[in-house]
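K.L.:
Structure for this input, please:
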Amino acid sequence: MKEYSYSQAIDFFKNMPHFIPPKGGGAKKDYFSLDAELMLLEKLDKPQNKLKYVHIAGTNGKGSTTSYLASILNEASVVTGAFTSPFLYRYNEMFKVNGIDISDEEFAKVFSEVKPVYDELAEDGFFVSEYEFLTVMAFMYFLKKGCEIVLLEVSMGGRMDTTNVIPAPLVSIITPISYDHMTILGNTLTEIATEKAGIIKTGTVVVSATQEPEVQKVLRDTCKSVNAPLDFVEPAQIISRDIHGQRFGVSEGLQYETTMLGTYQIDNATVAISAARKLTEKGYHITEESIRKGIANTKWFGRFTLLSDNPPVIIDGGHNRQGAKVLRESLETYFPGKKVTFVLGILADKEVDVIIDTLAPIMKKCYTMAVPNPRTMDPQALAGMIKERGIEAEPLDSKSTIEDIKNQSDVVCLAGSLYLISLFDKA
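P.N.:
Purely as a prediction, here's the structure:
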C-alpha cells in the first residue's frame, strides 16, 4: 500500500470539487447519490456499521449542540468521536476524539488506506466526492480509536447527505430548521424539513428543538411513518445573563451555567441535555454532574463569541435568515438601545437581502469584506446594497483596521459567514 504524506492528502482534497455532484456514475438530479460512497464503504468492510451514533441535522445550531454534547460525554469518560463541518483552519478539525483533532500523521495514514479503493472505483467510472471521501475516513478513524459514540453532524440537508449511510443511530437530533441552501433543499420550510428529516430511521429516538409549525408537522409525520419516538424540547428558563455567561433552568428544576453567549445557545444546550438523557436511558453512564460540568466547560469559537471588551467586539458565524435573526436578538439583548458597527462578509449564494434587512435596524455603519471562499460576494457590491438601505457602508481596506473601527464604535460585530471566522485569531 502506498503511504501518502499529509501534504499530499491535503493537496488531493484541495483539487476536488466542493459541493458539486461527482462526475460519472452516481450523480443524481437532486444533489448527491450515495451509491459511490456506499460502494467505497463496501470495499472497506462497512466500517460505518461497527459504530454507535448520534446524528445531528438542522439549519442552525448543529455545531454548538454537537460541542455541548461532546463536552458532556467527555465529562462522563465516554470515548467520543465527532465529525463536523465546515472546518475553519484545517481539515483536521473535522475529526475529533475526546475533543482532540486528528494528527497529521493519523490523517495521512487513514487517507492512505482509503485512497487505493477510491482509485479502483474511479477507474470503473464511479467518482467519490470530497465530503464522501472525508466521511468514509471519519468512520475508519473513529473505529480505529475505539469510539463508544460518534457524533455525526450533517453537512447539508440530511436525506442525501454523505453522513446518511449509517444504521439507525441511538439518537437523532434536529436543531432549528430554517431557510438555507434553497437551490438544493427546496424553497419552502416543508421541503427543507423533509430533506433534513431524511436522517430519521426506524430504531432511533428523535430529539428536536422548538420548530415552526410546518417543520413540526414534517417531523411528526416522518417519525410516525418509521415508528420513531419524537420529543420536542421545552424552552429553558433564563435565570441570568451578561456578556460573560448565562444561567438557565430546565423543566425539572435543574439549573446550568454556560460561558457560551447568544440567546440561542441556551436552546442548543437544552437539546444537548435532552440527548444526553436519552443516551443514559440506553445504558451510557452519564451523571447529572457530568451534564452540568459538560455544559459549563463547552467552548465554540465564532458563535456570538466576545473577542474583546471596551468596546465589546463580537464575532458570529450566522449566515442565513435564521442566523441573522438570532444574531440581532442577541445583540439587542446584550446591548439594549445601542447601534452596532458591523464588519460583514457574506457568500453570494446566500439570502443577502434578507440578512441585510434583518440586521439593518441596529446598524450604525457597515464595513464589508470578502469571505475566504470562491463563492464570496464582492465587498463593493455588498456595500452598495447596504447603502441602498440608507446606512453608511464601505469596503474594509488597509486604511480602516479593526482597531480603528473599535475606536469609533460602541459595539462591533464581525458576521455573515462561518468562513469569515478563519480570518480572526482565536486569541
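K.L.:
Could you use CA atoms for every contact and neighbour count after this?
P.N.:
Will do.
K.L.:
Could you point out the longest helix of this structure?
P.N.:
helix 104-123 (DSSP state H).
K.L.:
which other helices and strands contact the following helix or strand past that one?
P.N.:
Remark: after helix 104-123, the chain's next helix or strand is helix 130-144, criterion DSSP states H and E. For helix 130-144, the elements it packs on are helix 35-43, strand 80-83, helix 104-123, judged by 3 or more Cα pairs under 8 Å, 6 or more residues apart in numbering; DSSP states H and E.
K.L.:
Figure out which of the ones you listed is closest to V352.
P.N.:
strand 80-83 (28.7 Å; Cα to Cα).
K.L.:
Check which residues of the closest one are buried.
P.N.:
Of the residues in strand 80-83, T80, G81, A82, F83 count as buried by neighbour count, 16 or more other Cα atoms under 10 Å.
K.L.:
Here is a second sequence; please produce its structure as well for comparison:
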Amino acid sequence: MPIDLSLGRVTQLLTVLGNPQKFWKCIHVAGTNGKGSVCSYLSHILESSNISTGRFTSPHLFYPNDSININNRPISRARYDYEFRKVKELNERELIGATEFELLTCTAFYVFAQFEIEVAVVEVGLGGRLDATNVIPGFDGEWGVLVSAITKIGLDHESLLGNSLTQIAKEKAGIIKESVPCVIDGSNDTEILRVVKDVAFQNNCKLFETFPRRAAVFDQQVPLLGEFQKSNLAVALKVADILRSKFNYRITEQAITNGVRNTKWPGRLQRLTATIRKQRLDLIVDGAHNGQAAIELSKYLDTLRTLESPLTFVIAVTEGKTLTPMLAPLIKKQDFVTVTTFSSVEGMPWIKAMDCEILAREIRKFTSNVTVQEYLEGALINAAQFSQSPTVPLIVCGSLYLAADVLKFVEKTSIP
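P.N.:
Model (predicted):
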C-alpha cells in the first residue's frame, strides 16, 4: 500500500501489539534534509554515554532491517523478518489496513520494547503532523517524547505536504508537543522559523534555535562531509544539552566527543573507491534528491571545481520528482552527465526510477554532454571515460536508492 498519511491505523495496530511505545522514551526528529544525520549523531552520543538506544530511520539504505538499530547496529535480517511478519499478520487478522510504512513503524516500536531500550531516536518518515511516528505523545514522566528536533526544511513531497514552505513547515512543526522542548536549525528561512515559533507558542513549547558555530569545536572530528553537517551537529548537541539539563542524563563532554567521532551515515556525501574491470574509480556518493540538498552538494562540489573545468556525474532520480530545483544548482554547461536507473526497492514497490530518456531531456537544458546507460556498471564505466581529471572524483547523486546501489556494488567488487 503506497503513502497514505494518517494516525488512526497505526494507533489501532499499536494497541493490538500492547502499546510497545509506552516502554521507552523518545527523541523525535523531523525535517526535509539532515534529519537522518541528526539521528545518527544522537544515537552515537547516547551509546557513548552507556544509554541503551534504539534508532528508527527510513528509508532503508541496503535492506529493510537497516531501518531498526539497537545501539547503532541493525537488527538481524532473520529477527526483522520474524517480527515484521508477526506485525503484518496481526494487521491482516484485525483488518486494520496499515500501510507498509505503518507496519515498519510498529515493528520498530515493538522491537525496541523487546530489547528494553531506554531511549529511541525516531526519524519522521514524511512530513510530521500525520506521520506514523507522530503517534507518540509528549513525555508524561514515564514514557513519550522527551525532545523534538526539526532540521532544515525545504520543498519536497509537495503533492502530500503542500506547495509552499509555509505549508510544509506547518506539517513538520506538527511533531511539536505540549510543554515538550523543541530544537530547530536556526539557519532555516525566516518564514519557516515564524511558522514553527507560532506552533511552539500555541503548545507552550520552549523552542531553541541552533547555529553552525555551536559545532565549531568539533571541526576536526566530524566524520561526515559538508558544511551543512555543522548545522545538523548543532541541533544534535542542543538536544544532548537538554537531555542533560532537563532530564539529568549523564552525558559527558567526552561521551559527546566520542559519539561525534564514531558517527556514520553512509550514502550522504561519502567519498569511496570502486574498482571496475581493474580500473580504479574515485567516487563521491550523495543521496541528494531535492533542491535544498542539491544546493548543499553543489557548495561542496564548488571546492573541487577549478575555473571552467567540468565535473562528471552519474544521476538517477525517483519518478515524479521536480527536477529543475535539483538540477539547476548542480549541473554546469561544461559538465558531463551519464543518466542511469536504480534497482527496485524492497518493501516499496511504488518507488521507481524516472525513465532515462525523460531525465536526460531535462538535463540537456543545462548541458549538452549527456549520455544514457540504464545499468549502473555501464554508467560508471561510461562516466569514467568522460572524466577530465584523475584527481577529481565522479559524482553519483540524485537518489538515495542510487547511492544504495553504488554502495552495494562497491562492497561486492571489493571482495577478493
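K.L.:
Which one, of the helices and strands packed on helix 130-144 of the first structure, ends up nearest to P213 of the first structure?
P.N.:
Nearest of these (Cα to Cα): strand 80-83, 29.9 Å.
K.L.:
which is the next helix or strand following the closest one?
P.N.:
Downstream of strand 80-83 of the first structure (by DSSP H and E), the next one is strand 95-97.
K.L.:
start and end residues in the second structure for that following strand, please.
P.N.:
Using TM-score structural alignment, the residues of the second structure aligned to strand 95-97 of the first structure are 68-70.
K.L.:
Next, the mean deviation of that stretch compared to the first structure.
P.N.:
Compared with the first structure after the fit, stretch 68-70 of the second structure shows a mean deviation of 0.4 Å (mean Cα distance after the TM-score superposition for the first structure).
K.L.:
Can you show me the strands along the second structure?
P.N.:
Ranges of strands in the second structure, per DSSP state E, are 25-30, 53-56, 68-70, 73-74, 119-123, 144-150, 182-185, 207-210, 270-276, 279-285, 312-315, 336-339, 370-372, 394-397.
K.L.:
Touching stretch 409-416 of the second structure from outside, list them.
P.N.:
Contact partners of stretch 409-416 of the second structure, identified using Cα atoms under 8 Å, 6 or more residues apart in numbering, comprise T273, A274, T275, I276.
K.L.:
Could you report the neighbour count for the nearest residue to the third one once chain neighbours are set aside?
P.N.:
Using Cα to Cα, 6 or more residues apart in numbering and skipping residues adjacent in sequence, the residue nearest T275 of the second structure is L281, 6.0 Å away. The burial metric for L281 of the second structure, expressed as a neighbour count using other Cα atoms under 10 Å, is 20.
K.L.:
Same question for the one 5 residues further on.
P.N.:
As a burial measure, the neighbour count of D286 of the second structure was computed by other Cα under 10 Å and equals 24.
K.L.:
What lines up with it in the first structure?
P.N.:
By TM-score structural alignment, D286 of the second structure lines up with D316 in the first structure.
K.L.:
picking up where we left off before, can you put the strands of the second structure in CSV and add distance to L297 of the second structure?
P.N.:
Shown next, in CSV, are those (distance: least, Cα to Cα, whole Å):
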stretch, distance to L297 of the second structure
strand 25-30, 20
strand 53-56, 25
strand 68-70, 27
strand 73-74, 28
strand 119-123, 22
strand 144-150, 20
strand 182-185, 18
strand 207-210, 21
strand 270-276, 11
strand 279-285, 10
strand 312-315, 12
strand 336-339, 16
strand 370-372, 20
strand 394-397, 9
